[in-house]
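Trainee: with the sequence up front, the predicted model follows.
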Amino acid sequence: MTGTDTLALDGSRTVASSLEQNGHTYVETRITGSAGLFSCTWKSTSEAHTPTEAKRILPDLCADFIVDSTGKSWLVGPATGADLVSVAAGTTMWGIRINPPALRSLLGTVADAVQDSKIAFDDILTSRQARVLADALSHEAVDAHLLGQLWRGLEPDHGIERGYSALISSPSTPIREIAADLGVSERHFRRSITSAVGLSPKLIQKA
């Protein structure tokens, strides 16, 4: 992923995108039918002959569940700034990108608690969720049915979805005006968006 990729509202790049540069391949595929909880799965591979180097990753508003070919699994929370990530040659990573308004619902805790964090599956998911999701990601077997089994009956907060969409589509509109249009106070809007998405309304607008 690079800073020049085009993002959709849910943080995905395209319906099915593929990027290849300097021995590194990235492929992304949209997920449908996941009740709005997730936007896409992706696979990132560094070729065996490619030297290890730090890559600058720009924030994209999203959090991801990730596993790699060494057996590690973790959640990357929403980022407030760019990060340098080093990936060893020959490493493959598989991920699933969370639709930002669904983050609090999926985790069962305030989303700003995982801001700028990297947390092991076992510390954020139930043992069954951690085991099944890690296995499905590494075997590229994630689909809407599996996700529905892991998060049965769960849906994003539709009020948060409306607020998030308003922020993305109106980056120069004052927060108080967006809140008023949604029929809530500015204080309530700021608090609810931050706890649900993990980022403040102003950071979302700047992305």
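Mentor: Perfect, I can see it now. Residues are numbered from 1 along each chain as shown.
Trainee: C-alpha from now on. contacts and neighbour counts both.
Mentor: Noted.
Trainee: which residues touch residue 97?
Mentor: Residues near residue 97 by C-alpha atoms under 8 Å, 6 or more residues apart in numbering: 11-12, 38-42, 62-65.
Trainee: tabulate the residues you listed (CSV), appending neighbour count, distance to residue 149 and secondary structure.
Mentor: CSV is the format used below for those (neighbours: other C-alpha atoms under 10 Å; distance: C-alpha to C-alpha, whole Å; DSSP: H, G, I helix; E, B strand; the rest coil):
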residue, neighbour count, distance to residue 149, secondary structure
11, 19, 23, coil
12, 26, 23, coil
38, 28, 14, strand
39, 25, 17, strand
40, 26, 17, strand
41, 25, 17, strand
42, 22, 20, strand
62, 22, 22, coil
63, 30, 20, strand
64, 23, 19, strand
65, 23, 16, strand
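Trainee: of these, closest to residue 115?
Mentor: Nearest to residue 115, judged by C-alpha to C-alpha, of the contacts of residue 97 is residue 63 at 8.8 Å.
Trainee: here comes the other one, which I'd like you to weigh against the first:
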Amino acid sequence: MYREWAPDPVLADRLVCVWTRVTASGGTGLVVPDGCVDLVWGPRGPHVAGPDTGPMPVAMSPGDRYTGIRFRPGAVGEALGVPVEALRDLRVPLTDLGGLPGLDAEAVSAAIAAAGTAGDGDVRDVRGVLGAVQESLAVRLRATPGPDPAAPVVAEALRTGRSVGEVARDLGLSERQLHRRCVRAFGYGPKTLQRVVRFQRAVRLARRGAGLAEVALASGYADQSHMSNEVRRLAGVPLRQLVSRP
């Protein structure tokens, strides 16, 4: 079971959603790149899931609960105490990052675990816990430098298939300057960002039932073969297999 909700309106410019997932069966799940950074409470404790550049396997047991807060791509800034590039392709315990002001991470873990014993009615309790986490996060966000305001513009321009050079020129930057700003905002350079946003568009279209050739064209790939190769590099499985997963 996976559920997500809109974040506190005060944080809507920085967060995509808050979410919870309870695994129905054991095995290995795959987390694929989406440009986001998540603050997660899971079986192995509270941690930060950095921006990924490839598939990240996660060992799951039946009944495991994962609960988290998802930052928008490019919107983390310095809220977690380290540059976002230092989190790339990593899962870092929240304690290693100094935690969040006024928040007892272990108490949050206990509250989430307690909510998880209440059956389907626990959703309200989980949302309440996440509300407290968002309040603490808001304090940190006010006290740290914000994200690059150009980040959403850069991501959208690259998603539409424009070259790195064209995007840099439109922003009045050199390609080197654009690369530095992308690394600071997203954790990786513009070419990787373009691969990720193009991949995510392909996933969305495929989930709506579009044919693979149509998906490739609409997502900015040279052809269907190009898309297939890129999807395997980023997700580890073919596109149809990826979107068929619950």
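Mentor: Arrived safely. Everything numeric here is computed off the predicted structure, so don't read it as measured data.
Trainee: returning to what we had before: including distance to residue 118 of the first structure, could the contacts of residue 97 of the first structure go into CSV?
Mentor: Supplementary listing: the contacts of residue 97 of the first structure in CSV, determined by distance: C-alpha to C-alpha, whole Å:
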residue, distance to residue 118 of the first structure
11, 18
12, 20
38, 18
39, 20
40, 19
41, 18
42, 18
62, 13
63, 10
64, 10
65, 10
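Trainee: nearest to residue 126 of the first structure, of the residues you listed?
Mentor: For the contacts of residue 97 of the first structure, the nearest to residue 126 of the first structure is residue 65 (13.7 Å; C-alpha to C-alpha).
Trainee: test my guess that that closest one contacts residue 96.
Mentor: Yes - shown here, residue 65 of the first structure and residue 96 form a contact pair, counting by C-alpha atoms under 8 Å, at 5.4 Å.
Trainee: residue 28 of the first structure contacts residue 16, correct?
Mentor: Yes - under the criterion of C-alpha under 8 Å, residue 28 of the first structure makes contact with residue 16 at 5.4 Å.
Trainee: could I get the buried residue list for stretch 2-22 of the second structure?
Mentor: For stretch 2-22 of the second structure, a neighbour-count test (16 or more other C-alpha atoms under 10 Å) marks 4, 7-8, 11, 14-22 as buried.
Trainee: now do stretch 158-175 of the first structure
Mentor: 160-161, 163-164, 166-168, 171, 175.
Trainee: which other residues reach that stretch?
Mentor: 9, 101, 178-179, 182, 186, 189, 192-193, 196, 201-202, 204-206.
Trainee: just the buried members of those?
Mentor: Here, 16+ other C-alpha under 10 Å leaves 101, 178-179, 186, 189, 192-193, 196, 201, 204-205 buried among the contacts of stretch 158-175 of the first structure.
Trainee: pick out the residue nearest the middle of the second structure.
Mentor: The centroid of the second structure falls nearest to residue 36 when counting by C-alpha atoms, centre = their mean (2.5 Å).
Trainee: and that residue, how far from residue 109 of the second structure?
Mentor: Per C-alpha to C-alpha, to the nearest Å, residue 36 of the second structure is found 22 Å from residue 109 of the second structure.
Trainee: and for residue 72 of the second structure?
Mentor: Distance from residue 72 of the second structure to residue 109 of the second structure, by C-alpha to C-alpha: 23 Å.
Trainee: equivalent analysis for residue 181 of the second structure, please.
Mentor: Taken as C-alpha to C-alpha, the span from residue 181 of the second structure to residue 109 of the second structure is 35 Å.
Trainee: what does residue 45 of the second structure give?
Mentor: 7 Å.
Trainee: more neighbours: which of those two?
Mentor: residue 109 (19 against 15; other C-alpha atoms under 10 Å).
Trainee: my read is that one is in a helix, agree?
Mentor: Yes - under DSSP: H, G, I helix; E, B strand; the rest coil, residue 109 of the second structure sits within a helix.
Trainee: just the helices in the second structure please.
Mentor: 105-115, 123-143, 151-159, 164-170, 175-186, 190-207, 212-219, 224-235, 239-244 (DSSP state H).
Trainee: could I get the ones you listed as TSV with distance to residue 85 of the second structure?
Mentor: Below are the helices of the second structure laid out as TSV (distance: least, C-alpha to C-alpha, whole Å):
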stretch	distance to residue 85 of the second structure
helix 105-115	23
helix 123-143	18
helix 151-159	15
helix 164-170	19
helix 175-186	6
helix 190-207	13
helix 212-219	26
helix 224-235	18
helix 239-244	26
